[in-house]
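*Asks:* Have a look at this prediction, sequence included:
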Amino acid sequence: KRDVYVVTNFEPHHNHQLVTPLESPYLRCNRVVRNSDLAQAVAMRRALVRTCQTYEYMVDQCGGYLNVGFQIKDLYNKLDASRREILLDDDTEAALSYLKAKGAMDPEFFCKFSVDEENRLGNLFWRDSTSLLDYIAYGDVLIFDSTYKTNVYDKPLVLFVGSNNYRSTVMFGCALLQDETFETYKWLLETFMASMKDKKPISILTDGDEAMRKAIDDVFPMSNHRLCSWHVSRNAQNNLKDDELVRNFQACIWEPFALDEFEKKWEVLRERARTPKQKEWLEMMYAKSDSWAESCLRGKFFGGMCTTRRVESMNKYVKDYLRKGVKLFECIPAIDRAMLRLRNTTAKDGFNAKYSTPVLKTALTKLEQQASLIYTHRCFVLVRHEIESCSALIHDNVMHNFGGRVYVLSKYGEPHNKWTCVYHGGEKIRIQCGCRKYESEGIPCCHLFYVMKCEHLTEIPPALIMKRWTKSAQTDTCREFISKGEDSTKEVVEMA
């Protein structure tokens, strides 16, 4: 008979029980991760969903563990295999190929790398055209810091960041370094400058690394250099170990004392220092007080920034997308995704500034209304606060001197605090204040608004409107940069 099986021999030692229908999904031949499952897992991984959570989501979609078609270990293995397939000859070549592809799509993309003695990747820097435009508009204050080691090669990641007209963080460039020496930082800063058309920043904020400081002094000798106030304060706690000393030292960090008053405060600190270690540390900090004391830095533009907090916040953005031991070809796209997330926030801020109007609150309606039309929302809130604060001011005396009127102001309830403002009328109105808040932060102080009120001005003088805080900051600044004859391609002009 056909189609009939005949048992000729039975060997019980090389056999096993047949699986039940409920157990069949665990057989290797029945565990298959389909391409659609893999694509979904990869997409969810890019969106910061862990693989174990992705598997649970797939189980929920299919109605149970027996219906999903594979085990969680199979998904991990498939993802690992797909990662290995992306590699061409090695990890570095895959990363450089990714950057080369970005350069092919972006005419102003910039990338530069160096190799070590063994012909391995040493340092790597890159930035795109959006970062260039951001730096042209907001590169007057540069914050950079080397962060944690984010990859399997333990290369330090350096982020160049700043603040835009919405007072949000913008990224100017990224770098992976082989070490943190003076030579490496110098190479990085020179490369950064070459990528930014040699536009130098007015001020720089760092955490105080000695090699970094020397490289900054060498490459940017004319830029103002400020140490992160938070790091300086933390170092004070670690070295002074005396609550009263620490409080007095922190007052020297944050308070805008006059220089003679700062010297008096410092003498008190010296007298209260008891141990040789405290005295030695205080002398060392006094020698570089021009890079951390508010009294010495007042009048130098830092845009209201005194810490590297923006780099720390960028670390949080990047950390969300990076995992310990991540490959180089995964690290760079992850950083790009973090930048896209930042830029989406900036785009939303721009939309809100364009299509919404803040509520007016003060009695100086015309000045406040003009400020609401010129400044972005967050800057307008700061300006409005200064307008509100001018109601508590009193002018003790008005003198005619220096070719204009000199107002001597005090605050209600604090007659010992005095501020001097000089008003110059004419076609180009100028007002200067001794507190130097405008020079330091770019926001007119309450003393300036008080003088505007006394002079019956209905508009903020153009000399007191810093362009980088206005709604049209990027467009106007890029147009000026291009009109100076800088080497910019047609594509960049169109983007600007």
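*Replies:* Arrived safely.
*Asks:* use CA for all of it now, contacts and neighbours both
*Replies:* OK.
*Asks:* residues in contact with residue 305?
*Replies:* For residue 305, the contact set (C-alpha atoms under 8 Å, 6 or more residues apart in numbering) is empty.
*Asks:* Surely it forms part of a helix?
*Replies:* No. Counting by DSSP: H, G, I helix; E, B strand; the rest coil, residue 305 is not part of a helix but coil.
*Asks:* then this one, side by side with the first:
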Amino acid sequence: MLSSQRNITDVQAHEIDLADDVGIMQKSTFNLMTRQAGGRDGIGYNILDAKNYLRSKRQKSMVYGEAGCLMRYFQEQLSKNPSFYHASQMDMDEQITNVFWADARMLIDYEYFGDVVSLDTTYCTNRDNRPLAMFSGFNHHREAVIFGASLLYDETSASFNWLFETFLEAHKHNRPLIVFTDQDQAMAKALNEVMLDTFHGLYFKRCMYGFEDETQFEEAWARCYMNNAFTLGMRSTQLSESVNSSIKNCMKPNLNIEQFFKNFEQVVEEKRYNKLKCDFEACQKLPRLRLENSPMLQQLSNIYTPSIFDLFQKEFLLFDAAYIKHKEEIGSLCEYVVGLINHDREWRVIYDPNMKLICCSCRRFEMIGLICCHCVKVFDVLDVKLLPENYILKRWTRKARTGVVHDYIGNEVEEDPKLQITERYRRLRLMLIRLANEASIHQSTFSLGHDSISDLQKKMLEHKMPLPTSSSALSTSHACPERTPNHLSFTEMVPFDQTMFSADRTYFSGDASNADNRDRDY
């Protein structure tokens, strides 16, 4: 076919763009469209034309350079949702070095699930091999959620310092309880300087191969498996593995910055779609109760998400094999020694009848946020049939994402501004309909309602504000509000003094050898 006869139609160009956006190889796209057209004679162009089309399109999109594309992308996101956060760092030559961004959903997810965070920088994003730093966590379905991302110039302590400070500013300086990382001294130094109160856990691979000194290895290993850390019961690499598999499938070394953002958005949307599927299944399916007459299982089946309820039920069923070996009163406290049939170990449970608090030497609640079978056994002996509310963490419940979230400036974060406008309209309409029904009954109430609404209408016209537009996402505010009740502080997680299980009392020494070694699938 002569070049003058070859032409890519608008429809074909759209299909080529869609295939390129989702990462389909150009040859595969061309072969598919050839089959659809009944052969190469009917398609009207060849594969070289498709490559030239994409190349010219990318050159046009990069006319302002990489920095211009970055700023244009951020401004587009701000125009869609004013809650979008982004920040950049400049070098001495006023060139952009490090950038960080988090959209509205990321800000909201961190508010609810930012107690345990994984930071991974193991993959590079584009032809410049700039590291992509990804902050992620687990939601109430134990599905991965993303809290923010950054393109780094390098992996020095200075870059990580800026990254952690920016991350905290985006999330109103709410520090996570624990951060799992894959890095060594540079990241550890920055964490110690910026997040003093945050526990730093290293990945298994870093512990195994990142230390030459035996003492350093033992300290890192103990930190990774410290049984007082609130780790959600996951392996240190579990969060990273969940996101890595998706990232690596769409990141290619020859991507420009615009293509990278398209692929990154696909990964984020994939994770969010998984959350929607879990929400739908939780609404449509009832959990299967292994003990249908159990009041506690009936209670929690309606409170926990299905995945969390399955974890709890698996532990709950073990209490049937548990028995009280010994009971002792220590002042106002009661100590129970609990054993399991066909198991040599024993666990010590302390119960405070005045404060209605319970604590077990296995530390399962302190690590995972779910009560253990030893405590369930003691509750059963005490004739406590329902789990007390202070042992039900909101972050594991179906209503974990309820409540209003504000951004670093103080404005309400809206996942989708268009949907929020519709929701506000619906709520006001219902209120006004009820008001009209009440006011229309008598002339006096009608006059009162009419005059009040007229005054309200005048005030609204005086204070009417234009719709939000793009604005700078950088803020100098360093306010540090308290964490929401959805998060658990270390003092809340450990209801009793740690000395109750100290080596002096021989109850619980805190060594790894004394930890609960029963095999569990967390």
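*Replies:* Arrived safely, thanks for sending. Treat the numbers as computed from the prediction; the structure is a model and nothing was measured.
*Asks:* Now the TM-score, please.
*Replies:* Put the two chains on top of each other and the TM-score (TM-score structural alignment, normalised by the length of structure 1) is 0.80; 418 aligned residues with a C-alpha RMSD of 2.1 Å.
*Asks:* and the corresponding residue of structure 2 for residue 403 of structure 1, what is it in contact with?
*Replies:* Correspondence of residue 403 of structure 1 to structure 2, assessed by TM-score structural alignment: residue 332. Listed by C-alpha under 8 Å, 6+ apart, the contact set of residue 332 of structure 2 reads 352-354.
*Asks:* longest helix in structure 1, by residue count?
*Replies:* With secondary structure taken from DSSP state H, structure 1 has its longest helix at helix 328-355.
*Asks:* so stretch 95-114 of structure 1 aligns onto which residues of structure 2?
*Replies:* On structure 2, the counterpart of stretch 95-114 of structure 1 by TM-score structural alignment is residues 70-89.
*Asks:* Check which residues of that stretch are buried.
*Replies:* Of the residues in stretch 70-89 of structure 2, 70, 74-75, 77-78, 80-89 count as buried by neighbour count, 16 or more other C-alpha atoms under 10 Å.
*Asks:* so which pair among these is furthest apart in space?
*Replies:* Farthest apart among those by C-alpha to C-alpha are 80 and 89. That separation is 23.5 Å.
*Asks:* From residue 67 of structure 2, how far out is the match of residue 403 of structure 1?
*Replies:* 66 Å (C-alpha to C-alpha, to the nearest Å).
*Asks:* before we move on, the earlier item: hmm, which of the contacts of residue 332 of structure 2 are common to structure 1?
*Replies:* Retained in structure 1 (both residues aligned by TM-score structural alignment, their matches' C-alpha atoms under 8 Å) from these: residue 352.
*Asks:* Leaving out chain neighbours, which residue sits closest to residue 186 of structure 2?
*Replies:* Closest residue in space to residue 186 of structure 2, ignoring its immediate chain neighbours: residue 157 at 4.4 Å, by C-alpha to C-alpha, 6 or more residues apart in numbering.
*Asks:* so what corresponds to that neighbour in structure 1?
*Replies:* For residue 157 of structure 2, the aligned position in structure 1 is occupied by residue 182, per TM-score structural alignment.
*Asks:* mind listing what that match touches?
*Replies:* Counted by C-alpha under 8 Å, 6+ apart, residue 182 of structure 1 has contacts 211-212, 214-215.
*Asks:* so how far is residue 369 of structure 1 from it?
*Replies:* Applying C-alpha to C-alpha, the value for residue 182 of structure 1 to residue 369 of structure 1 is 50 Å.
*Asks:* what range in structure 2 does the helix or strand just after the longest helix of structure 1 sit on?
*Replies:* The helix or strand immediately downstream of helix 328-355 of structure 1 is helix 365-374, counting by DSSP states H and E. Counting by TM-score structural alignment, helix 365-374 of structure 1 pairs with residues 294-303 of structure 2.
*Asks:* In the matching stretch, which residues are buried?
*Replies:* For stretch 294-303 of structure 2, burial by neighbour count (16+ other C-alpha under 10 Å) applies to 296-297, 300-301, 303.
*Asks:* and the longest helix of structure 1, how far from structure 2 on average?
*Replies:* Superposing on structure 2 and averaging over aligned pairs (mean C-alpha distance after the TM-score superposition for structure 1), helix 328-355 of structure 1 comes out at 1.3 Å.
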